[in-house]
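Undergrad: I need the structure of the sequence given here:
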Amino acid sequence: MSIMLTTTALGSGILARFPTNPAPFQFHSRSTAASPPSHHPPHKSPALLRPRTTLALSPAAVAPAAAMVSAEAGIDRVLWTEAEVSARVCEVAAELAADLRARPEPPVVVGVATGALLFLADLVRRVDAPLAVDFVRVESYGDGTVSSGAPRVTADLKVDVAGKHVVVVEDIVDTGNTLSCLIAHLEKKGASSISVCTFLDKPARRKVNIQLVGDGKFYRGFECPDYFVVGYGMDYAELYRNLPYVGVLKPEMYKKDSCN
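TA: The predicted structure follows:
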């Protein structure tokens, strides 16, 4: 192949220009022996074609794990199952709804945090009546198993309750100290009438008579025997609230209070 060179002075360099239509290069492939056919389908790795093994857990292997979860929960026995809780909440909601629909103004439903959270959520969703919802925090237990008898409001309402009917929603009423403190607090805020709707009522522990305001009523889900119960919002040291049922806490899970 002949190449024409044209030199042009460009500084100290030389510009070389190649032909505009060079002869094409010829590429030749070497002949190779044909590869033997594969016994595997295309794009499939032999490792992927091996039969999968299924790991089956025997009942003996599952039982220890289930027992461990039950022991960690610390529940001695179940008082009310999830189904029983749901059925009773529906009954209480129907009774409450009938009373609230007869009122001229929408009431304010006040949940006592944090124990009443689950009960209030299930309750108001079944009440076919206009209402407002707010929360208040009244503390008296701390990490113990018996009310200290000295409740105090640590987080107040945002909704104005002056001149309105208020329904206090509790998880459990035992000594009555916390509830009486809250009723007095709401009355000072100008509530015209106050009802109480508690999931559990433990009259065996009652120390204070509950004084309702105006034409308020007392609603309850279950009468609770004198056990320390947890689940469905109720706790011990902030645990067990997420259980869908109500159970009795094992005594070894907590230190007995001097009040027992």
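Undergrad: CA atoms for contacts and neighbours, from now on please.
TA: Noted.
Undergrad: which stretches in the stretch 1-150 of the chain count as strands?
TA: Taking DSSP state E, counting those that start in this stretch to define them, one finds strands in the stretch 1-150 of the chain at 9-10, 13-14, 75-80, 108-113, 132-139.
Undergrad: could you identify which of those is most buried?
TA: strand 108-113 (a mean of 23; mean count of other Cα atoms under 10 Å).
Undergrad: not counting that one itself, show me its contacts.
TA: By Cα atoms under 8 Å, 6 or more residues apart in numbering, the surrounding residues in contact with strand 108-113 are 117, 120, 131-138, 161, 164-171.
Undergrad: tell me which element residue 171 falls in.
TA: strand 165-173 (DSSP states H and E).
Undergrad: so which elements touch the next helix or strand after that strand?
TA: Counting by DSSP H and E, the next helix or strand C-terminal to strand 165-173 is helix 177-188. When contacts are defined as 3 or more Cα pairs under 8 Å, 6 or more residues apart in numbering; DSSP states H and E, helix 177-188 sits against strand 132-139, strand 152-155.
Undergrad: which residues touch the last one?
TA: The set of residues that contact strand 152-155 without belonging to it, under Cα under 8 Å, 6+ apart, is 136, 137, 138, 139, 140, 178, 181, 182.
Undergrad: how about the contacts made by residue 101?
TA: 128, 129, 130.
Undergrad: which of those residues has the most neighbours?
TA: Greatest neighbour count in the contacts of residue 101, by other Cα atoms under 10 Å, goes to residue 129: 17 neighbours.
Undergrad: one more, so I can put them side by side:
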Amino acid sequence: MNRDEILNVMQEADCLHGDAEVHAALDRMAADIAETMKHRNPLCYVVLNGGIIAAGQLLPRLRFPLEVSYLHATRYGDKTQGGRLNWKVKPTEDMTGRSVLIIDDILDEGNTLAAIIEYCRAQGASEVLSAVVVNKKHDRKAFPGMKADFVGLEVEDRFLFGCGMDYKGFWRNTLGIYAVKGL
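TA: From the prediction side, this is the model:
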């Protein structure tokens, strides 16, 4: 992609939720997570790359002891459609008997998140909860009724970027949530 195309995507995009709305959603998520997990000494896994922005905004709002690590599982790479799950970095911390919180940018179809949750359960986590900034509204989830435990915003079924979500590797760094024009 050339720079003009990258800039054009942002200029033509529809802003679905501005920075202030995302901040308010993160505040609500943090309050909900704290209420649920403040006495559990959780292990928080940030899903790379999308979860970096979400975690960077969310974790400082959690005012209780927690451990932070990362994992890298992807179905997208620099593509706009998901493929086979690829573990780039598996979780390394001992999860036996621990409460685990998975932090990611979006719950779209949920195949990646479902695989991560299953992996953590198989490693002995006592509970695995998930937090996503965006839940995409549609009926193509990995299994019927799938949802994250903590959700910031519900968003229409469009190709999104911002707040960790990317367009062909770019625009993760914006806090607002945008939809690509025509997609």
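Undergrad: care to give me the TM-score?
TA: TM-score for the superposed chains, counting by TM-score structural alignment, normalised by the length of the second structure: 0.88, backed by 178 aligned residues with a Cα RMSD of 2.3 Å.
Undergrad: hmm, back to that, format the helices and strands packed on helix 177-188 of the first structure as JSON lines; extra columns: distance to residue 84 of the first structure.
TA: Shown next, in JSON lines, are those (distance: least, Cα to Cα, whole Å):
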{"stretch": "strand 132-139", "distance to residue 84 of the first structure": "25"}
{"stretch": "strand 152-155", "distance to residue 84 of the first structure": "32"}
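Undergrad: ok, which of those comes nearest residue 249 of the first structure?
TA: Closest of those to residue 249 of the first structure is strand 132-139, at 20.6 Å (criterion: Cα to Cα).
Undergrad: what span of the second structure lines up against the closest one?
TA: Strand 132-139 of the first structure corresponds to residues 67-74 in the second structure, going by TM-score structural alignment.
Undergrad: do you have the strands of the stretch 151-260 of the first structure handy? List them.
TA: Using DSSP E, counting those that start in this stretch, strands in the stretch 151-260 of the first structure cover 152-155, 165-173, 193-201, 218-223, 229-230, 246-249.
Undergrad: mean per-residue distance, the first one versus the second structure.
TA: Read it as strand 152-155 of the first structure. Superposing on the second structure places strand 152-155 of the first structure at an average distance of 1.6 Å from its equivalents, by mean Cα distance after the TM-score superposition for the first structure.
Undergrad: about what we covered before: give the buried residues for the strand holding residue 171 of the first structure.
TA: 165, 166, 167, 168, 169, 170, 171, 172, 173 (16 or more other Cα atoms under 10 Å).
Undergrad: could you find the closest non-adjacent residue to the residue mapped onto residue 52 of the second structure from the first structure?
TA: By TM-score structural alignment, residue 52 of the second structure lines up with residue 117 in the first structure. Spatially, and ignoring its direct neighbours in sequence, residue 117 of the first structure is nearest to residue 233 (6.2 Å; Cα to Cα, 6 or more residues apart in numbering).
Undergrad: if I pick that neighbour, what's in contact with it?
TA: Residue 233 of the first structure neighbours (Cα under 8 Å, 6+ apart): 114, 115, 116, 117, 118, 119, 171, 240, 241, 242, 243.
Undergrad: do that again at 6 Å, thanks
TA: Neighbouring residues of residue 233 of the first structure by Cα atoms under 6 Å, 6 or more residues apart in numbering: 115, 118, 241.
Undergrad: quick one: which of these hold up in the second structure? List them.
TA: For the contacts of residue 233 of the first structure, the contacts that are reproduced in the second structure, applying both residues aligned by TM-score structural alignment, their matches' Cα atoms under 6 Å, are 115, 118, 241.
Undergrad: distance check, the corresponding residue of the first structure for residue 26 of the second structure against residue 123 of the first structure.
TA: Matched across to the first structure, residue 26 of the second structure falls on residue 89, judged by TM-score structural alignment. Separation of residue 89 of the first structure from residue 123 of the first structure (Cα to Cα, to the nearest Å) stands at 6 Å.
Undergrad: and what of residue 161 of the first structure?
TA: In terms of Cα to Cα, residue 161 of the first structure sits 20 Å off from residue 123 of the first structure.
Undergrad: and residue 184 of the first structure, by the same measure?
TA: 24 Å.
Undergrad: neighbour count winner among these two?
TA: residue 123 (22 against 15).
Undergrad: distance check, the residue nearest to residue 133 of the first structure when sequence neighbours are not counted against residue 119 of the first structure.
TA: Closest residue in space to residue 133 of the first structure, ignoring its immediate chain neighbours: residue 109 at 4.8 Å, by Cα to Cα, 6+ apart. With distances taken as Cα to Cα, residue 109 of the first structure is found 12 Å from residue 119 of the first structure.
Undergrad: got it, and residue 178 of the first structure?
TA: 18 Å.
Undergrad: same deal with residue 240 of the first structure?
TA: 15 Å.
Undergrad: and what of residue 220 of the first structure?
TA: 11 Å.
Undergrad: quick one: which of the two has more around it?
TA: residue 119 (23 against 19).
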